[in-house]
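**Q** just need the structure, nothing else, for what follows:
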Amino acid sequence: MIYLINKNTDPCLNHAIEEFFLRDTKEDVYSLWRNEKTLLLGKNQDVYQEIDIPEAQKRNIQIVRRLSGGGTVYTDPSNMQYTFIARGEDFLKGNSFSLFAKPVVMYLKSLGLDATFSGRNDILIDGKKISGNAQYKINGATLHHGTLLFDVDLESIKASMVSRPIKFQKKAVKSHVSRIGTIKEYLNGISIDEFMEGLSSYIIDYYKIDKIIEVDDEIIEKASKYLDRFRSDEWNFGKDFKKYISYSNKRDSGLYDYKLLLKDGKIMDIRIFGDFFEIQDVSELEKKLIGSDYSKEGIEYALKDIDIEKFIVGLKMEDFVEDLLRIGEKIEKETRMD
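**A** Alright, predicted model coming up:
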């Protein structure tokens, strides 16, 4: 494993650098980096439901969609992101989130903090979230990255991120802001630079890293071929789905936002958004459903050769079919009300 020093704060460039090392090298990588003010959107999220776009623009907050699934996170120079890129079957099996988060949790504990890995993808201190993690897997390699909220602009989070009650149906909290903590509030007088240096030293020792390189012009030039995607409005915003029927449901595996276009009893188009974690690209799942009859039998027939858990972590086929059929129930209810 190499330690990649990355002092760039352009979020599009930083994600392009990640993708370059993931796709174009065979290196295992650890890196710790920061962004300018940015809302990082999960790959499968609907930006129009997650972010108050005019408010974000007013505050000069960039909106960038990453490769990995999961939810939206706010980043700025007062907090940081860490990246691991690893090859091998051990990281591809099951849920490896806690495996990657382990040395981070151990470092926090070494500072005397009550840090734990919790739920699908969070690191907590005293029960408050200071880190969310996400993954993207391709060609036998895993890209794992996470936030670390050393300090945070809570006002920008409250103003620019949409608080959706459905996300907290099974939790005893009222909003994402009430769950957030910062590392700084638990430490006395340690600067963010000192914290980052200490964390990197700990991880270098943990993984016995003996190769250190810094992002330079050559690496930036090689990574630049991936820049256009992260700077593209088509990638970051996609299209508006005003003409589609929408239905949202929260399950243990994540929040699901379905967009469905029906005509003459058939599925003409479908999009599956949410903060779930995908294994295979869900667009392949969507393609299977287009043109099928909108009925339990039609949906099950279209998906007869599909193992849905190879697409979305933790989702059961019967739950997926149930969600799709609830869209029809929603149409019937709205028709009766009219």
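**Q** CA only for contacts and neighbour counts going forward, please
**A** Will do.
**Q** helices and strands around the longest helix along the chain, which ones?
**A** Longest helix of the chain, by residue count under DSSP state H: helix 317-337. Secondary-structure packing of helix 317-337 (3 or more CA pairs under 8 Å, 6 or more residues apart in numbering; DSSP states H and E): strand 245-251, helix 296-302.
**Q** 10 Å instead?
**A** Where contact means 3 or more CA pairs under 10 Å, 6 or more residues apart in numbering; DSSP states H and E, helix 317-337 is packed against strand 245-251, strand 254-263, helix 296-302.
**Q** most neighbours per residue, which of the ones you listed?
**A** strand 254-263 (a mean of 19; mean count of other CA atoms under 10 Å).
**Q** follow-up on the earlier one: tilt between the longest helix of the chain and strand 245-251?
**A** Counting by axes from the mean of the first three to the mean of the last three CA atoms, to 10 degrees, helix 317-337 lies at 140 degrees to strand 245-251.
**Q** rewinding a little: who wins for proximity to residue 44 among the helices and strands packed on helix 317-337?
**A** Nearest of those to residue 44, taken as CA to CA: strand 254-263 at 9.3 Å.
**Q** show me what secondary structure element comes after the closest one.
**A** strand 266-274 (DSSP states H and E).
**Q** in that next one, what's buried?
**A** Within strand 266-274, the residues scored as buried using 16 or more other CA atoms under 10 Å are 266, 267, 268, 269, 270, 271, 272, 273, 274.
**Q** before we go on, could you also do this sequence so I can check it against the first one:
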Amino acid sequence: MRVLLLGSGDPFANLAAERFLFESCDPNQEMLLLYVNRPCVVIGRSQNPFLEADLRVLRRYGMPLVRRYTGGGTVYHDPGNLNYTFIQPRRGYDKVQNSRRIIESLAKLGISAEVTERNDLVAGGKKFSGSAYRLTKEKALHHGTLLISSDLSLLSSALKPSFPGIEGKGVASVRSPVLCLNQVVPELRVEHVIHTLVQSFNRGVWEEIPPEAELYRNSRHRMEEFSSWEWIFGRTPRFAFDLLFEDRSIRLDVVKGRIVSSSFFGQKVDQLWNLEGPSTD
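**A** This next block holds a predicted model:
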């Protein structure tokens, strides 16, 4: 299996590079990508960012909100979290087997873990890894996270709704107690896990991809797409919520990230406002 260590810390650049490799690689190629992002919150393709993340906390800490092109729930990334991606032929692809191979590698570091029915990885009953997937006729992609030494306090603060009482469509995350692997093995670092995975999957051989590499240049168009307002907020499923004002409420209806109508004290007013960030219209 070819193992690539992506050198950028930009979550948009890494997501774009991953997508580019998945779309352009030989259908018979097997790859494992490993990368670490700067602090950010990553939501699934069909999720509502206002329900999944506290955008005020993200602004305070300068953390970007990222929307994946795969499904699944919301996750927190920082330098204490390792991201992994399997790109494989569709024939013979087995997501549970992939997870078991990760667990077998972690066992070499003294970590006893198991795979749940949702294909999460847990240790001592607490989750340290979640996965998401994308399948085509010929290829399969399985990517996930490994919480190793992340800031769980910031994770908890960031993964809260921006507005209470949101009503609408969208895939909600399944909340689970989490832990970092350095709570199981003190002094464990991301570098230790990287070297163990590389040894397990490719006998210690990997390719380092620096930020200025051709891969990142070739996937720049995807990076621009994934970092755009239209992708991050414009794909938000329709929802509504109430803002309380003294003893009355203001109800806002939001479609594709824009407020399309408001009800002020029972009086409906049609509007078109962006709920978050600038529009390119």
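**Q** so stretch 140-160 of the first structure aligns onto which residues of the second structure?
**A** Using TM-score structural alignment, the residues of the second structure aligned to stretch 140-160 of the first structure are 138-158.
**Q** just give me the residue right at the centre of the first structure.
**A** Nearest to the mean C-alpha position of the first structure, counting by CA atoms, centre = their mean, stands residue 70 at 3.1 Å.
**Q** confirm for me that it is in contact with residue 254.
**A** Yes. Counting by CA atoms under 10 Å, residue 70 of the first structure does reach residue 254; the two are 8.1 Å apart.
**Q** which one of the helices and strands packed on helix 317-337 of the first structure lies nearest to residue 230 of the first structure?
**A** Distance to residue 230 of the first structure, taken as CA to CA, is lowest for strand 254-263 among these, at 22.5 Å.
**Q** by contact count, what packs against that closest one?
**A** Counting by 3+ CA pairs under 10 Å, 6+ apart, strand 254-263 of the first structure packs on strand 245-251, strand 266-274, helix 317-337.
**Q** make JSON lines out of these and add distance to residue 185 of the first structure.
**A** As requested, those are exported to JSON lines (distance: least, CA to CA, whole Å):
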{"stretch": "strand 245-251", "distance to residue 185 of the first structure": "32"}
{"stretch": "strand 266-274", "distance to residue 185 of the first structure": "31"}
{"stretch": "helix 317-337", "distance to residue 185 of the first structure": "41"}
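**Q** doesn't residue 4 of the first structure fall inside a helix?
**A** No. Counting by DSSP: H, G, I helix; E, B strand; the rest coil, residue 4 of the first structure falls outside a helix, being strand.
**Q** burial of the nearest residue to residue 179 of the first structure once chain neighbours are set aside, as a residue count?
**A** Closest residue in space to residue 179 of the first structure, ignoring its immediate chain neighbours: residue 128 at 5.4 Å, by CA to CA, 6 or more residues apart in numbering. Using other CA atoms under 10 Å, residue 128 of the first structure has 17 neighbouring residues.
**Q** rewinding a little: which among the helices and strands packed on strand 254-263 of the first structure is found nearest to residue 232 of the first structure?
**A** By CA to CA (comparing all of these), the closest turns out to be strand 266-274, at 18.8 Å.
**Q** next helix or strand past the closest one?
**A** helix 282-289.
**Q** buried residues, that following helix. List them.
**A** Applying 16+ other CA under 10 Å to helix 282-289 of the first structure flags 282, 285, 288, 289 as buried.
**Q** what does residue 62 of the second structure align to in the first structure?
**A** Under TM-score structural alignment, residue 62 of the second structure pairs with residue 60 in the first structure.
**Q** show me what counts as buried in the match of stretch 140-160 of the first structure.
**A** Neighbour-count burial for stretch 138-158 of the second structure, counted by 16+ other CA under 10 Å, picks out 139-151, 155, 158.
**Q** sorry, back to before: can you find the partner of the residue nearest to residue 179 of the first structure in the second structure?
**A** Using TM-score structural alignment, residue 128 of the first structure pairs with residue 126 in the second structure.
**Q** list the contacts for that match?
**A** By CA atoms under 10 Å, 6 or more residues apart in numbering, the contact set of residue 126 of the second structure is 113, 120, 176, 177, 178, 179, 180.
**Q** so which helix or strand takes in the closest residue to residue 177 of the first structure other than its chain neighbours?
**A** Distance criterion CA to CA, 6+ apart; nearest residue to residue 177 of the first structure, sequence neighbours excluded, is residue 158 at 6.8 Å. Per DSSP H and E, residue 158 of the first structure falls inside helix 154-160.
**Q** contact partners of the helix or strand following that helix?
**A** Downstream of helix 154-160 of the first structure, the next assigned helix or strand under DSSP H and E is helix 192-206. Contacts of helix 192-206 of the first structure with the rest of the structure, by CA under 10 Å, 6+ apart, involve 1-3, 5, 30-33, 77-80, 82, 103-104, 106-108, 110-111, 148, 150-151, 183-184, 187, 191, 208-212.
**Q** swap in 6 Å and give it another go.
**A** Contact with helix 192-206 of the first structure is made by no outside residue, as judged by CA atoms under 6 Å, 6 or more residues apart in numbering.
**Q** residue 240 of the first structure and residue 48 of the first structure, how far apart?
**A** Distance of residue 240 of the first structure to residue 48 of the first structure, computed by CA to CA, to the nearest Å: 8 Å.
**Q** who has more neighbours, these two?
**A** Taking other CA under 10 Å, residue 240 of the first structure and residue 48 do not tie; residue 48 has more neighbours (14 against 10).
**Q** for residue 42 of the first structure, grab the count of nearby residues.
**A** For residue 42 of the first structure, using other CA under 10 Å, the count is 26.
**Q** aligned counterpart of it in the second structure, please.
**A** With TM-score structural alignment as the matching criterion, the partner of residue 42 of the first structure in the second structure is residue 44.
**Q** try residue 213 of the first structure
**A** That one, residue 213 of the first structure, aligns with residue 207 by TM-score structural alignment.
**Q** just to check, that match is in contact with residue 4?
**A** Yes. Using CA atoms under 6 Å, residue 207 of the second structure makes contact with residue 4 at a distance of 4.8 Å.
**Q** higher neighbour count, these two?
**A** Using other CA under 10 Å, the more surrounded residue of residue 207 of the second structure and residue 4 is residue 4, with 19 against 11.
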